[in-house]
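Asks: Sequence first, then the predicted structure:
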Amino acid sequence: MIFNDTIVALSSGRLPAGVAVIRISGPQTRFVIETMSGHLPLPRQAVLRAFYSQGDGEILDRGLLVFFPGPRSFTGEDVAELQIHGGQAVVSAMLKELTGFQHVRSAEPGEFTRRAFMNGKLDLVKTEALADLINADTQAQRRFAQRNADGAQSVLYADWRKRLIHARAMIEAEIDFADESDVPGSVAATIWADTACLAQEIEKHIEGFTAAEIIQDGFRVVILGAPNAGKSSLLNALAQRDAAIVTDEAGTTRDLLDIVLDLGGLKIIVTDTAGLRENPGRVEAIGIEKAQARGKKADLVLFLEDMSDPQMVEIDWLAGDHIKVGTKLDLIEFDQTQHDQYDFCISHLSGHGIADLLEAIKQKAEARLAAAGDILPFRMRHVELLEESLEHLTEAQNTLQPLEIRAEELRLCANLLGRISGAVNVEDLLDVIFSQFCIGK
């Protein structure tokens, strides 16, 4: 696809910086480079150049220039990258000079990546994975995004779509050429067996979205317990700072308070909550409702109990995984029988048991991820299209339907899978997807 205008943007980080990278893409790229630096450098070789103003010939800056002729570039067009000094004034002067050329303008958010997609350099799945790679905070997020950016998920969906197209072709051949000797009537048995297996594969793949959410959004850990059970003290111990107010007064915490931990490369979100008790005040009751709602959605609940003054709290409503933690170990005498009532016994003052509790949380998170496959859907858009495609694939298995209808269900299923990667019309999705990118990418 040919774009008439050329785009330019700062593609590196916040200024000031040691080096700033300005990216140019489009049909005017060669002319701009020749005008500002004298002549084109050899493709994909960095050269030191002075960059001149086209007005008075003033040197704006000196830096490295790399030219990537299309289609062997990120966008598929002629692309140039200017590595210059990262001062505010230098970058501002360069961008003003570049956009002063005819048919050259500042890029919109995600426009470089959008051109790469439109020119067939990326599919939508790789594009979304690239956005996740840029925004990755933990090593687990980076590895997950990198795998998808490398095309693992795209290959899987392409293989499924290929199987569906083949199945549809065989079924339609059986319909149209049933009397021909080279179209075996038994082909249907093999085809429908494979589509049944494919339905199971898609269903299992959809189930992996929960694991993808944990990698991307974090493993959610909620601390519950009676007032003064040590919830806020544990939160502070995990955060290694005073994130929550700690007093002897019951009901100090009345709202949800989150901290984010990085355990073994995994994002762990720990939430402190209001103490659970009967007959609370009006404001405290709202906090308790929030605590219970968050606890029901948690991947893991840490239920805390003060071993020096245990308070009965009803937690039968908890449906998910939880760990029972005895707190304030420093205030009681050692009693093995009492310790056996808890999964962990900790002291916020001495730090006893905190490291073991953190390790248990990490193992719980890793176990949730290990239960899923290697290739996971990582956008709700993917899941919705997969679920819809699964409905059509399931309907195609209905032996009560005519073969023509079943073949049509296979076509609809293949089209929906194609929409995930952009192989089928996705114009309505493009603005939403590329608006997530920063300017310069």
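Replies: Alright, I've got the coordinates.

Asks: For the rest of this, base every contact and every neighbour count on C-alpha atoms.
Replies: Will do.

Asks: Tell me the secondary structure of the nearest residue to Ala298 once chain neighbours are set aside, please.
Replies: Spatial nearest neighbour of Ala298, chain neighbours left out: Arg220 (5.3 Å); criterion: C-alpha to C-alpha, 6 or more residues apart in numbering. Put simply, Arg220 is strand when judged by DSSP: H, G, I helix; E, B strand; the rest coil.

Asks: Go ahead and confirm Arg220 touches Ile269.
Replies: Yes. Arg220 is within contact range of Ile269, at 5.0 Å (criterion: C-alpha atoms under 8 Å).

Asks: Which helix or strand contains Trp155?
Replies: Let me fix one detail, which is that residue 155 is Val and not Trp. Using DSSP states H and E, Val155 maps to helix 152-176.

Asks: Now the element after that helix, going C-ward?
Replies: helix 187-207.

Asks: Next, the angle from that next one to helix 152-176.
Replies: 150 degrees (axes from the mean of the first three to the mean of the last three C-alpha atoms, to 10 degrees).

Asks: Quick one: distance of helix 187-207 to the chain centre.
Replies: Offset of helix 187-207 from its chain centre (C-alpha atoms, centre = their mean, to the nearest Å): 27 Å.

Asks: Kindly report the same for stretch 51-60.
Replies: On C-alpha atoms, centre = their mean, the centre of stretch 51-60 falls 43 Å from that of its chain.

Asks: Return the set of buried residues in that stretch.
Replies: If you call a residue buried by 16 or more other C-alpha atoms under 10 Å, then stretch 51-60 has these buried ones: 51-53, 60.

Asks: which residues make contact with it from outside it?
Replies: 35-37, 50, 61-63, 90, 93-94, 97 (C-alpha atoms under 8 Å, 6 or more residues apart in numbering).

Asks: Going by residue numbers, what spans are helices in the stretch 251-400 of the chain?
Replies: 282-297, 336-339, 354-370, 380-396 (DSSP state H, counting those that start in this stretch).

Asks: Out of these, flag the one nearest Ile165.
Replies: Checking those against Ile165 by C-alpha to C-alpha gives helix 380-396 as the closest, at 12.2 Å.

Asks: Could you check the angle that closest one makes with helix 152-176?
Replies: Using the same axes, to 10 degrees: helix 380-396 against helix 152-176 is 20 degrees.

Asks: Give me the helices and strands touching the helix or strand just after helix 380-396, please.
Replies: The helix or strand immediately downstream of helix 380-396 is helix 403-421, counting by DSSP H and E. Judged by 3 or more C-alpha pairs under 8 Å, 6 or more residues apart in numbering; DSSP states H and E, the packing partners of helix 403-421 are helix 124-135, helix 152-176, helix 380-396.

Asks: ok, second structure coming up, stack it against the first:
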Amino acid sequence: MLLRIGNSAAKRFFSTIYAHSSGQGKSGVAVIRVSGPKSIDVLKRLTGLKKVPLPRTAILRKFSNPTTGCTIDKGLVLFFPAPKSFTGDDVVEFHIHGGKAVVAAMLSAIGQVQNCFPAEPGDFTRRAFLAGKMDLTEVEGLADLLSAETEAQRQQALLQMEGHLGQLYKKWAEQLARCMAHVEAFIDFSEDDNIEDGVLEAVDKQVKNLMKEIQGHLSDGRRGEILRSGVSVSIVGEPNVGKSSILNTLAQRPAAIVTSQAGTTRDVVQVSLDLGGYPVQLSDTAGLREANDEVEKEGIRRARVSAEKADLVLLVASAPEIYRDSLQNMGFDDSIKKYLRKCDLEINPKNCIIILNKNDLLENDPSDFTTDLNVVHTSCESREGMNQLLKVLQEKLSLLCGEPSKECPTITQARHRAHIENCSNYLQKFLLCMEENHDLVIAAEQLRQALRNLGLLTGKVSTEQLLDLVFSEFCIGK
């Protein structure tokens, strides 16, 4: 990997940095990490040790201020020699008591050692990346792991941090680099008859196979991105059908005001939830109806926007009214469609759960009606049907987010999707060039740009692998 570092960044990269690396605030134990060429000096000056301790072995020592000699605390110290450390540099960790004054005194003491500077956000991980310890996808996975709030998010972030997504992109890059090396060699040496027959045909076949694999990766329904950012769920329907009550039941707290007066909710009320390990941003919205009040009109507009942008819509209706209309007029499914038209909503049935609330007021047995729609009967008054709603909701969330796995790593960021789509576009241009017998140099440039976009995914862009392939796989000259 080619590294280009500006003067200020280079100074920081080659200096020694330190930081409080464990959680902020008072705690039983705090970890202070030091990384860089002065790490051993810091260790010796704060502990009084003459020799460096054995690598990765915890020893109990008193820690003292190197200037005043005053004891700060007593705890454990560990040494991780380069290059077998997180950053690739010499790293020292001090495990101390987690009081604010203790942490502040230790940081102040380390800062008194010459050429030691407080770390900036992400500095340790940046060093790990620049040292080749992690690629960009692993760095992003680590960041996602630190911010994960649900079990499914944790699983996905951990798999990405362990390199499964990066390994997939690396495999594609190696295949594409091999194709590009073959094309470059054909351009340079085909006139000398030193290139095997069928090289370009083989490249064309390999690129087509790679295209299929990339298109399959892109056709994932954005599951990884939805899981990472959280599933947007919008509760919509007419006024006074129980939308706010359902929000409060799912949130297990009175997050939204509930009254018998229609139109209580005027704005979008949002609650973040963990439902079965999946992150959910649940939104209660204003009741959909004809309104004259300007504030209510704006609330209704926002409700429709919320429904349009949502990954999943909970359409709430009054069960007695739906069944009464169904019996009198058109049948159950048609009465639901009529309700959608009345609310002026266009919703994908696959991303919608229909909640028929106020089930306790029904005169007819709901089992008398059959439907192909995804319908759940509930009663906020008696709590009937709430467990069924949770079950159906979790099934929908599982379909939207998928199940994180090593075998099928998913795209987790818009940046990944953009580079992969660019790569796919360049591969399509290459195949078109080959099909229409365009200049092979132009075709090779399409492969080069496709490979560059794959390299941008992991942060590794180099021509060395191309040179290695050219000289190792071809019999060029005598």
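Replies: Here it is on my side, so go on. Everything quoted here is computed from the prediction, not taken from an experiment.

Asks: quick one on the thing from earlier: any chance of the helices of the stretch 251-400 of structure 1 in TSV, plus mean neighbour count and distance to Asp78 of structure 1?
Replies: Formatted as TSV, those follow (neighbours: other C-alpha atoms under 10 Å; distance: least, C-alpha to C-alpha, whole Å):
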stretch	mean neighbour count	distance to Asp78 of structure 1
helix 282-297	18	49
helix 336-339	11	69
helix 354-370	16	42
helix 380-396	19	32
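
Asks: Out of those helices, which is closest to Val21 of structure 1?
Replies: helix 380-396 (32.8 Å).

Asks: What range does that closest one cover in structure 2?
Replies: On structure 2, the counterpart of helix 380-396 of structure 1 by TM-score structural alignment is residues 414-430.

Asks: Superposed on structure 1, what's the mean shift for the matching stretch?
Replies: Once superposed with structure 1, the aligned residues differ from stretch 414-430 of structure 2 by a mean of 1.3 Å; criterion: mean C-alpha distance after the TM-score superposition for structure 1.

Asks: what does that stretch contact?
Replies: Under C-alpha under 8 Å, 6+ apart, the answer for stretch 414-430 of structure 2 is 207, 211, 214-215, 218, 225, 411, 443-444, 446-447, 449-451, 453-454, 456-457.

Asks: on that earlier part again, just curious, which of the buried residues of stretch 51-60 of structure 1 is nearest to Phe74 of structure 1?
Replies: Nearest to Phe74 of structure 1 among the buried residues of stretch 51-60 of structure 1, with distances taken as C-alpha to C-alpha, is Phe51, at 23.2 Å.

Asks: Assign the closest one to helix, strand or coil.
Replies: Going by three-state DSSP: Phe51 of structure 1 is strand.

Asks: what's the counterpart of it in structure 2?
Replies: Aligned by TM-score structural alignment, Phe51 of structure 1 pairs with Phe63 of structure 2.

Asks: again, but for Ile269 of structure 1
Replies: Match for Ile269 of structure 1 (TM-score structural alignment): Gln281.

Asks: Arg127 of structure 2 versus its match, what's the distance?
Replies: Gln281 of structure 2 is 35 Å from Arg127 of structure 2, where distance means C-alpha to C-alpha, to the nearest Å.

Asks: Ok, Ser22 of structure 2 next?
Replies: When distance is defined by C-alpha to C-alpha, Ser22 of structure 2 is 18 Å away from Arg127 of structure 2.

Asks: more crowded one of these two?
Replies: Arg127 (21 against 14; other C-alpha atoms under 10 Å).

Asks: who's in contact with the more buried one?
Replies: Neighbour list for Arg127 of structure 2: 13, 87-88 [criterion: C-alpha under 8 Å, 6+ apart].

Asks: got it, and Phe3 of structure 1?
Replies: Phe3 of structure 1 neighbours (C-alpha under 8 Å, 6+ apart): 26-27.

Asks: on that earlier part again, from the chain's centroid, how far away is the match of helix 380-396 of structure 1?
Replies: On C-alpha atoms, centre = their mean, the centre of stretch 414-430 of structure 2 falls 19 Å from that of its chain.

Asks: do the same with stretch 269-284 of structure 1
Replies: 32 Å.

Asks: Same list (the helices of the stretch 251-400 of structure 1) but as TSV, adding distance to Asp431 of structure 1.
Replies: Output for the helices of the stretch 251-400 of structure 1, formatted as TSV (distance: least, C-alpha to C-alpha, whole Å):
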stretch	distance to Asp431 of structure 1
helix 282-297	32
helix 336-339	57
helix 354-370	32
helix 380-396	14
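
Asks: Could you say which one of the ones you listed comes nearest to Gln141 of structure 1?
Replies: Of all those, helix 354-370 comes closest under C-alpha to C-alpha, at 12.2 Å.

Asks: Tell me roughly how far the closest one lies from structure 2 on average.
Replies: Averaged out, helix 354-370 of structure 1 is 1.3 Å away (mean C-alpha distance after the TM-score superposition for structure 1).

Asks: Count the neighbours of the aligned partner of Arg448 of structure 2 in structure 1 for me.
Replies: Correspondence of Arg448 of structure 2 to structure 1, assessed by TM-score structural alignment: Arg411. By the criterion of other C-alpha under 10 Å, Arg411 of structure 1 has 21 neighbours.

Asks: just checking, Arg411 of structure 1 touches Arg168?
Replies: Yes. If you go by C-alpha under 8 Å, Arg411 of structure 1 and Arg168 touch, sitting 6.9 Å apart.
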